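Asks: Just a sequence and a predicted model for now, questions to come.
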Amino acid sequence: MNKFKYYFIVLVTTLSLFSCSKNNTATVEPLRDYSVQYTADNSMIEEYLKNYYFTVTNHPGFSDDQDIVFTQIPSGGTQASVWSYLNRSSFPKLLSRDVNLHGITYKMYYLVLREGTGEKPTNVDGVLASYRGDYLTEVAATTTAAAYLAVTKFEELKYPQSFFNLNNTIVGWSEIFPQFRKGTYTSNADGTVTYSNFGAGVMFIPSGLAYYASGSASIPAYSPLVFSFKLYEVQRLDHDGDGIPSNLEDINGDGYVYDFRNTISYPVTPTTNADDTDADGIPDYLDVDDDGDNYTTKLEIKDANGVMIPFANIPDCSGNTTSTTRVKKYLDKNCH
């Protein structure tokens, strides 16, 4: 009898839980319109730029060189806002870049503290960079407090140990890092590295160029992001394994290559793609047969006289054939 009562209670409890779960089905929010969300994000970003000022540490040769701190301008304060640096002719200066994605044009602001002195990455290279990330949230007014813009830190990396492949990061990173240059470095006796003259800045990213509806870890969905960063080093990558670094497959040399086959990101395919030699829809940096002649690019790299070079003998810019750095058909593109 006691066993019967036990099983009866378990059955009733199970049915009750099942009934409750059916009645409390979570509601999934439909994906927001990209254009509408961008307008809201841009409003928050510009509010931040107009109501905060910054201070920068100039400390060459030390890890805190070009550290930046943002502070809200107090009521009646006379500090120069970030916005006041818009389009200045000298550093620091606030600039913007138009980014075409999702069928709209995003205006993305970025603050240049120092451009850097070395090579620029393309948007498909690797970068060694330190950074700090914050997200912006518009907090609604209550009966006791006015609405305000909240700034929340979510991550910081001061001493990077590996490269970030810009082809795999959020779009905002891949669009802004190519506007900066790496610096120089020296190796110290204690095994540490000292970086100097590196590019340093801050990017202000609408959520459509970041994590949008998905969010990430502690970052809420639809959050605009603020990343301060320092660009220490650039790593050239070869995404299609054809022996030609992807930066050399940026045919028009603007620092950017795109894969327009992604119809969510690019609902309207451009009629011309300067970085797609055979116009097959596959950008050269992802195309093992750039010219569409059914011979892989890897097997048909030629010297300046048009003579085929065996892959193992392709020289680098110093004439070394044992280097892993390969040179494109047009050898002078990266060697002057």
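Replies: Alright, I've got the coordinates.

Asks: Could you use CA atoms for every contact and neighbour count after this?
Replies: Fine.

Asks: Neighbours of residue 184, how many?
Replies: In terms of burial, residue 184 registers 14 neighbours under the definition other C-alpha atoms under 10 Å.

Asks: Look up the closest residue to it, ignoring the ones flanking it.
Replies: Closest residue in space to residue 184, ignoring its immediate chain neighbours: residue 196 at 5.3 Å, by C-alpha to C-alpha, 6 or more residues apart in numbering.

Asks: Okay, that neighbour and residue 161: tell me how far apart.
Replies: Applying C-alpha to C-alpha, to the nearest Å, the value for residue 196 to residue 161 is 17 Å.

Asks: First-to-last residue distance for stretch 77-86?
Replies: Counting by C-alpha to C-alpha, the length from the leading to the trailing residue of stretch 77-86 is 19 Å.

Asks: put this beside the first:
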Amino acid sequence: MRLRKVTLFILILTLGFISCKKDDNAAEDIVVVPPRDRGEQQIADKALLLDYLSKHYYNSSAFTDPNTISTQDLVITKLGDDETDAPDGHTLLSDPGVVETKIVDFADTPYEYYILRLNQGEGGDSPTFADNVDVLYEGFTLDNEVFDSRVNLEKAPFDLVSLIPGWRKVLPQFNTAQSFVENGDGTVDYINHGAGVMFLPSGLAYFSSSIAGIGAYEPIIFKFDLIRTTENDHDGDGIPSFQEDLPDENGVKDGEFIVNFEDLTDEYDDDTDGDGVPNYFDADDDGDGIPTINEDLNEDGDPTNDIGKNGMPNYLDPEETEFVIK
């Protein structure tokens, strides 16, 4: 049984790893070269990204009304050989306060990436690393060559766990649309949604993989419009996938299981029983033979509030044996 679960998980990751290549432009071939040292590659990628920011500007005057913002209107332009400043109505990406510098640990490496926040969004929801998202986007290289895009919402949402790490780090920092209307022709009208641009080092993108339009170890850029999000329960155990993250020493507060999102350095390591399957894909997280969905002792039916004496929810605790059959 354990081997079957591991095999299934490996298959899921293999099929999902090439995201965001899920649209009509999906890559047909992936070429993997021997991996480089992640720390050394991050230093090189950082230099390339900072150089890009220092030499490009965008049409900032087009993004003043949150009700009409769309990254489809975004135009990023390279400075001319004799130019040092952006023209009127435009802003240099390297100007102070224009892009946000973010640092995150992933695969035991501190990565620096950058966000141009065009609009935070006023919807009541933000996705977690494990949710589905309806998003419009365009991916392009540092040479401004587009390699992938989605310009409508007619197709299924993306599952963030199947996407490159950068998406799981960036999109939870934005809100969904304040409102939207589904039209009869399949289009959607929406206002005041999260919109921005992420500038990613290769370690938060495809790293050593080479796909159509992107070379191995190549930093990339995505502009995106975040419209909606829906919560995932991948293993159907009654617990939202994002809550099946292992708690650290600060993970429990006031009798409630708190997910510390700053500690989500590598979601695929959140595997309580060490069977190679992340908790959110595992119907028995702690490997005690009791399905996670049956490890609820609370009247309110919420396993996430089921904290034992050791401060750990029963569904993550291999020593907890009491349960209620539902």
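Replies: Structure's in. What do you need? As the structure is a prediction and not an experimental result, all values here were calculated from the model.

Asks: TM-score of the superposed pair?
Replies: Once superposed, the chains reach a TM-score of 0.67 (TM-score structural alignment, normalised by the length of the second structure), with 251 aligned residues with a C-alpha RMSD of 2.9 Å.

Asks: contacting residues for the alignment partner in the second structure of the residue nearest to residue 184 of the first structure?
Replies: Under the alignment (TM-score structural alignment), residue 196 of the first structure pairs with residue 191 in the second structure. Contacts of residue 191 of the second structure were listed using C-alpha atoms under 8 Å, 6 or more residues apart in numbering, and they are 66, 67, 68, 69, 177, 178, 179, 180.

Asks: Go through these and give me the one with the most neighbours.
Replies: Per-residue neighbour counts (other C-alpha under 10 Å) across the contacts of residue 191 of the second structure peak at residue 177, which has 26 neighbours.

Asks: out of everything not next to it in sequence, what's closest to that residue?
Replies: Nearest residue to residue 177 of the second structure in three dimensions, chain neighbours excluded: residue 193, at 3.6 Å (C-alpha to C-alpha, 6+ apart).

Asks: got the contact list for that neighbour?
Replies: Contacts of residue 193 of the second structure by C-alpha under 8 Å, 6+ apart are 66-67, 69, 119-123, 175-178, 225-227.

Asks: what about it, distance to residue 152 of the second structure?
Replies: Distance check for residue 193 of the second structure against residue 152 of the second structure: by C-alpha to C-alpha, it reads 15 Å.

Asks: Restricted to strands, list the contacts of residue 193 of the second structure.
Replies: Taking DSSP state E as the definition of strands, the contacts of residue 193 of the second structure contribute 119, 225, 226, 227.

Asks: And the second one, what's its match in the first structure?
Replies: When you say that, I think you mean residue 225 of the second structure. When the first structure is aligned by TM-score structural alignment, residue 225 of the second structure is paired with residue 230.

Asks: which element is the spatially closest residue to that match that is not a sequence neighbour on?
Replies: Nearest non-adjacent residue to residue 230 of the first structure, counting by C-alpha to C-alpha, 6+ apart: residue 200, 4.4 Å away. Counting by DSSP states H and E, the element that carries residue 200 of the first structure is strand 199-205.

Asks: how about residue 20 of the first structure, what's its partner in the second structure?
Replies: Using TM-score structural alignment, residue 20 of the first structure has no partner in the second structure.

Asks: With residue 167 of the first structure instead?
Replies: For residue 167 of the first structure, the aligned residue in the second structure is residue 161 (criterion: TM-score structural alignment).

Asks: burial measure for that match, as a count.
Replies: Around residue 161 of the second structure sit 24 other residues, with neighbours defined as other C-alpha under 10 Å.

Asks: in terms of contact, does residue 177 of the second structure touch residue 190 like I think?
Replies: Yes: taking contacts as C-alpha atoms under 8 Å, residue 177 of the second structure lies within contact range of residue 190: 6.3 Å.

Asks: can you list residues touching both of the two?
Replies: Common contacts of residue 177 of the second structure and residue 190, defined by C-alpha under 8 Å, 6+ apart, comprise residue 227.

Asks: about what we covered before: need the contact list for the match of residue 167 of the first structure.
Replies: By C-alpha under 8 Å, 6+ apart, the contact set of residue 161 of the second structure is 129, 130, 131, 168.

Asks: again, only this time at 6 Å
Replies: Shown in contact with residue 161 of the second structure (C-alpha atoms under 6 Å, 6 or more residues apart in numbering): residue 130.

Asks: Look up how far residue 94 of the second structure lies from it.
Replies: From residue 161 of the second structure over to residue 94 of the second structure the distance is 31 Å, taken as C-alpha to C-alpha.

Asks: what's the spacing between the most far-flung residue of the second structure relative to its centre and residue 107 of the second structure?
Replies: What lies farthest from the middle of the second structure is residue 82; by C-alpha atoms, centre = their mean that is 38.3 Å. Distance from residue 82 of the second structure to residue 107 of the second structure, counting by C-alpha to C-alpha: 41 Å.

Asks: what residue of the second structure matches up with residue 44 of the first structure?
Replies: Matched across to the second structure, residue 44 of the first structure falls on residue 48, judged by TM-score structural alignment.

Asks: what do you get for residue 153 of the first structure?
Replies: Here residue 153 of the first structure is matched to residue 146 in the second structure, going by TM-score structural alignment.

Asks: got a list of what its match touches?
Replies: The contact partners of residue 146 of the second structure, taken as C-alpha under 6 Å, 6+ apart, are 139, 140.
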